[in-house]
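Undergrad: With the input below, show me the fold.
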Amino acid sequence: MTMEILPMTARPGARRLQTLRCLGGVPSETGDDVADEVPVALQYNGLSHAVMLATPLDLEDFAYGFSLSEGLVDRAEDLRDVEVEEVERGIVLHVEIASRCLARLKERRRTLAGRTGCGLCGLQSLEQALPRCEQRVAPVMLGASALSRALDGMRSRQLLQSVTGATHAAAWCGTDGEVLLLREDVGRHNALDKLIGALARQQADATQGFFAVTSRASYEMVQKTVRAGVGALAAISAPTALAVNTAQAAGLCLIGFARGLDWVAYSATERLTLERLAA
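TA: Below is the predicted model of the structure:
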């Protein structure tokens, strides 16, 4: 059976495909919604920088968030303009940034020119791959009830996940656990970048809350959270040792295995109010 794309799309960011489904041993032809994933190229002042596989939603947020979380710009005002261009094989984000930021970007590209087939070579390249995090985040106090409320609130707002089952979400939550803003993407890094970009574009004070993500807490996720100035990150899966070390150095409250009333805190545990919750 040849699978084809049906003209109807259930939700932006998803495509409806014709499928053959077997339930209880009985096969039948039906339609299924799958998450869209396309190459998204980021160009800065006409200079190609990166190509990411991403869900083609909230792309302006993505451009802002990626630029900020990767340290390509210092603040949202350094981005002058973002244009989204659909091309034959994907999407190009044309980003205009301040000239001083472009000079930094060119220097980064020059130092990464030593990439080889076996990975990064040279001390300078390793420093680029794992830059030392000198920033410290503003402390934020959280209660266990806030974590539980945030996780519950995220589930009902993951609209793309509800129809495809294939996307991650990143949410900015108030200290009481209310989900204030959420972004989705097939990539966990992309979802967090989109959230950071949306906060920057809305000029929200990201320090007055915490991030919650439906993924593991890798070094990159911690680094992006720290660069956004957010004081706590809660993930439904595990952190890595490097992520924990980075969080400790930055004063970030890092929480893993956050599911319902259960969680594990790995750093800045003094920021958590340990009230006992009824099951």
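
Undergrad: C-alpha only now, for contacts and for neighbours.
TA: Will do.

Undergrad: tell me the secondary structure for the residue minimising distance to the centre of the chain?
TA: Residue closest to the mean C-alpha point of the chain, counted by C-alpha atoms, centre = their mean, is Leu192 at 1.9 Å. Here Leu192 is recorded as helix under DSSP: H, G, I helix; E, B strand; the rest coil.

Undergrad: residues contacting the closest residue to Leu242 other than its chain neighbours?
TA: Counting by C-alpha to C-alpha, 6 or more residues apart in numbering, Leu242 lies nearest to Tyr219, which is 5.8 Å off, once chain neighbours are set aside. Tyr219 makes contact with Thr240, Leu242, Ala243, Val244, Thr246, according to C-alpha atoms under 8 Å, 6 or more residues apart in numbering.

Undergrad: tally of neighbours for the second one?
TA: Think Leu242. 14 (other C-alpha atoms under 10 Å).

Undergrad: I figured His189 hits Gln223, correct?
TA: No: with contact defined as C-alpha atoms under 8 Å, His189 does not count as touching Gln223 (10.7 Å).

Undergrad: What segments of the protein are strands?
TA: 14-23, 26-35, 38-44, 47-54, 79-87, 90-97, 142-143, 168-173, 179-185, 210-213, 232-235, 253-259, 262-265, 272-273 (DSSP state E).

Undergrad: which parts of the fifth one are buried?
TA: Neighbour-count burial for strand 79-87 flags Leu79, Val82, Val84 (criterion: 16 or more other C-alpha atoms under 10 Å).

Undergrad: The third one now?
TA: Along strand 38-44, the positions that meet the burial threshold by neighbour count (16+ other C-alpha under 10 Å) are Pro39, Val40, Ala41, Leu42, Gln43, Tyr44.

Undergrad: Would you format those as JSON lines with distance to Leu159 included?
TA: Output for the buried residues of strand 38-44, formatted as JSON lines (distance: C-alpha to C-alpha, whole Å):
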{"residue": "Pro39", "distance to Leu159": "22"}
{"residue": "Val40", "distance to Leu159": "22"}
{"residue": "Ala41", "distance to Leu159": "25"}
{"residue": "Leu42", "distance to Leu159": "26"}
{"residue": "Gln43", "distance to Leu159": "30"}
{"residue": "Tyr44", "distance to Leu159": "31"}
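
Undergrad: how about Gly209, what does it touch?
TA: Val140, Trp172, Cys173, Gly174, Thr175, Val230, Gly231, Ala232 are the contacts of Gly209 under C-alpha under 8 Å, 6+ apart.

Undergrad: this one as well, want them side by side:
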Amino acid sequence: MATAQNASYLIGPAPDDPRLTRIVTGTDQSGAAVSLNVVEERPLTIYLNAREIVTAMTIGDHPTYLALGFLLNQGMLKRSDQVTGVDYDAEIETVVVRTRVQTDHEDKLARKTRTSGCAVGTVFGDMMAGLDGVTLPDTSVRTSDLYNLSHTINRTPSLYLAAGAIHGTVLCKADQPLIYMEDVGRHNAVDKVAGWMFSEQQDAGDKVLYTTGRLTSEMVIKTALMGIPTLVSRSGFTAWGVEIAQQVGLTLIGRMKGQRFVCLSGEHRLIRDADPAAQPPEPQKAGRKAAT
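TA: Just a heads-up that it's a prediction; the model follows:
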């Protein structure tokens, strides 16, 4: 079994990065003074060629991956598009993604709607249409790998454990977590994963996506559009998220804690090779770091 200590992340959480948190002071329920380490939140403006697309609130790490993944998952950038440049200006907190051929993003902007996502959860009118013709590979997933992933990920030092108020998304292969992205919005975290996969030309068919957030319609849509056949979460489901997963044949697993999980779509991919009773129970959460 992999452990948090020997898990070899290509990109892992950075709970000790001083740019991502800061200390704030207040009082507790008894009036005593307290100091807490809290997550930073910064605006990041994303351009596609000469057009401003959106300003997202983010913790500020991996801005180019976030910009690429956002544009890909909104259908404004296609995986076949030739990207000629991705430029980040830290001073004005802006990323400009340039393509060789102009895109049709103006039309997509006209159909922008608000979703249930945290932070800037915007989705464009044709994301559902983008699912037409999506075929996910029937890559099997072993329950022993899922238990090992859950064990490893939940014990990895992270911003969530250090400060809370944040979501994590982990790209995995078999029982190995590859990259672990965190952000104030779960959609930002998954967009960073999508941007990394695009930049590194990663195949999606043999991957599992693990998230700490709810399994909503947009999370399911983004996972399917990325070509990942299995989506796993510690959290619960929305009815529309389940319905879309069933429509596209995505394996959807939620409430994965300790010995338990629930699969509401794509049962056919599961290889049940682990005895749930033999798995360790969910550990008590470690207390969040107090500022010193």
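
Undergrad: one step back: conserved subset of the contacts of Gly209 of structure 1 in structure 2?
TA: Among the contacts of Gly209 of structure 1, those whose aligned partners also touch in structure 2, counting by both residues aligned by TM-score structural alignment, their matches' C-alpha atoms under 8 Å, are Trp172, Cys173, Gly174, Thr175, Val230, Gly231, Ala232.

Undergrad: Could you check how far the second one is from Met141 of structure 1?
TA: Here the criterion is C-alpha to C-alpha, to the nearest Å. By it, Cys173 of structure 1 lies 12 Å from Met141 of structure 1.

Undergrad: Please say which of the two ends up with more neighbours.
TA: Each of Cys173 of structure 1 and Met141 has its neighbours counted (other C-alpha under 10 Å); Cys173 has more, 25 against 18.

Undergrad: if I line the two up, what does that one land on in structure 2?
TA: Aligned counterpart of Cys173 of structure 1 in structure 2: Cys172 (TM-score structural alignment).

Undergrad: separation between that match and Tyr180 of structure 2?
TA: Counting by C-alpha to C-alpha, the gap from Cys172 of structure 2 to Tyr180 of structure 2 is 9 Å.

Undergrad: same check, this time on Asp61 of structure 2
TA: Applying C-alpha to C-alpha to Asp61 of structure 2 and Tyr180 of structure 2 gives a distance of 12 Å.

Undergrad: the more surrounded of these two?
TA: Set Asp61 of structure 2 next to Tyr180 and count neighbours by other C-alpha under 10 Å: Tyr180 wins out with 25 against 17.

Undergrad: The more buried one contacts Val170, doesn't it?
TA: Yes: counting by C-alpha under 8 Å, Tyr180 of structure 2 touches Val170, with 4.4 Å between them.

Undergrad: related to what we said a few turns ago, quick one: map the residue nearest to the centre of structure 1 onto structure 2.
TA: Counting by TM-score structural alignment, Leu192 of structure 1 lines up with Val190 in structure 2.

Undergrad: Please name the nearest non-neighbouring residue to Glu52 of structure 2.
TA: Leaving aside its chain neighbours, Glu52 of structure 2 sits nearest to Ile46 (6.2 Å; criterion: C-alpha to C-alpha, 6+ apart).

Undergrad: Please say which position in structure 1 that neighbour maps to.
TA: Using TM-score structural alignment, Ile46 of structure 2 sits opposite Leu42 in structure 1.

Undergrad: if we can go back for a sec, spatially, what comes nearest to the match of Leu192 of structure 1 if we skip its sequence neighbours?
TA: Computed as C-alpha to C-alpha, 6+ apart, the closest residue to Val190 of structure 2 that is not its neighbour in sequence is Thr169, at 5.8 Å.

Undergrad: Any figure for the gap between that neighbour and Leu178 of structure 2?
TA: Thr169 of structure 2 is 11 Å from Leu178 of structure 2, by C-alpha to C-alpha.

Undergrad: more neighbours, the two?
TA: Between Thr169 of structure 2 and Leu178, Thr169 has the larger neighbour count (other C-alpha under 10 Å), namely 26 against 16.

Undergrad: how about the more buried one, what does it touch?
TA: Tyr180, Met181, Glu182, Arg186, Ala189, Val190, Val193, Leu209, Tyr210, Thr211, Thr212.

Undergrad: what number of residues lie near the second one?
TA: By the criterion of other C-alpha under 10 Å, Met181 of structure 2 has 25 neighbours.

Undergrad: Over to Asp36 of structure 1?
TA: When counting by other C-alpha under 10 Å, one arrives at 21 neighbours for Asp36 of structure 1.

Undergrad: my read: it touches Gly90, true?
TA: No: the pair Asp36 of structure 1 / Gly90 is not scored as a contact, 11.2 Å apart, by C-alpha under 8 Å.

Undergrad: Which parts of the stretch 151-292 of structure 2 are helices?
TA: Applying DSSP state H, counting those that start in this stretch to the stretch 151-292 of structure 2 gives helices spanning 159-163, 186-200, 217-226, 239-248.

Undergrad: Adding distance to Ala67 of structure 2 as columns, could you present these in TSV?
TA: Putting the helices of the stretch 151-292 of structure 2 into TSV (distance: least, C-alpha to C-alpha, whole Å) gives the following:
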stretch	distance to Ala67 of structure 2
helix 159-163	21
helix 186-200	7
helix 217-226	15
helix 239-248	24
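
Undergrad: of those, which approaches Gln102 of structure 2 most closely?
TA: helix 186-200 (18.8 Å; C-alpha to C-alpha).

Undergrad: Mean per-residue distance, that closest one versus structure 1.
TA: Taking mean C-alpha distance after the TM-score superposition for structure 1, the mean distance separating helix 186-200 of structure 2 from the aligned residues in structure 1 is 0.9 Å.

Undergrad: what's the offset of that helix from the middle of its chain?
TA: 7 Å (C-alpha atoms, centre = their mean, to the nearest Å).

Undergrad: by contact count, what packs against it?
TA: With contacts taken as 3 or more C-alpha pairs under 8 Å, 6 or more residues apart in numbering; DSSP states H and E, helix 186-200 of structure 2 sits against helix 63-73, strand 167-173, strand 176-183.

Undergrad: Same list (those) but as CSV, adding distance to Arg234 of structure 2.
TA: Listed next are these as CSV, based on distance: least, C-alpha to C-alpha, whole Å:
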stretch, distance to Arg234 of structure 2
helix 63-73, 23
strand 167-173, 11
strand 176-183, 15
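
Undergrad: Between those, which one is closest to Phe124 of structure 2.
TA: Shortest distance between Phe124 of structure 2 and those, using C-alpha to C-alpha, is found for helix 63-73: 9.5 Å.

Undergrad: The closest one versus strand 51-58: what angle between them?
TA: Computed with axes from the mean of the first three to the mean of the last three C-alpha atoms, to 10 degrees, the direction of helix 63-73 of structure 2 lies at 120 degrees from that of strand 51-58.
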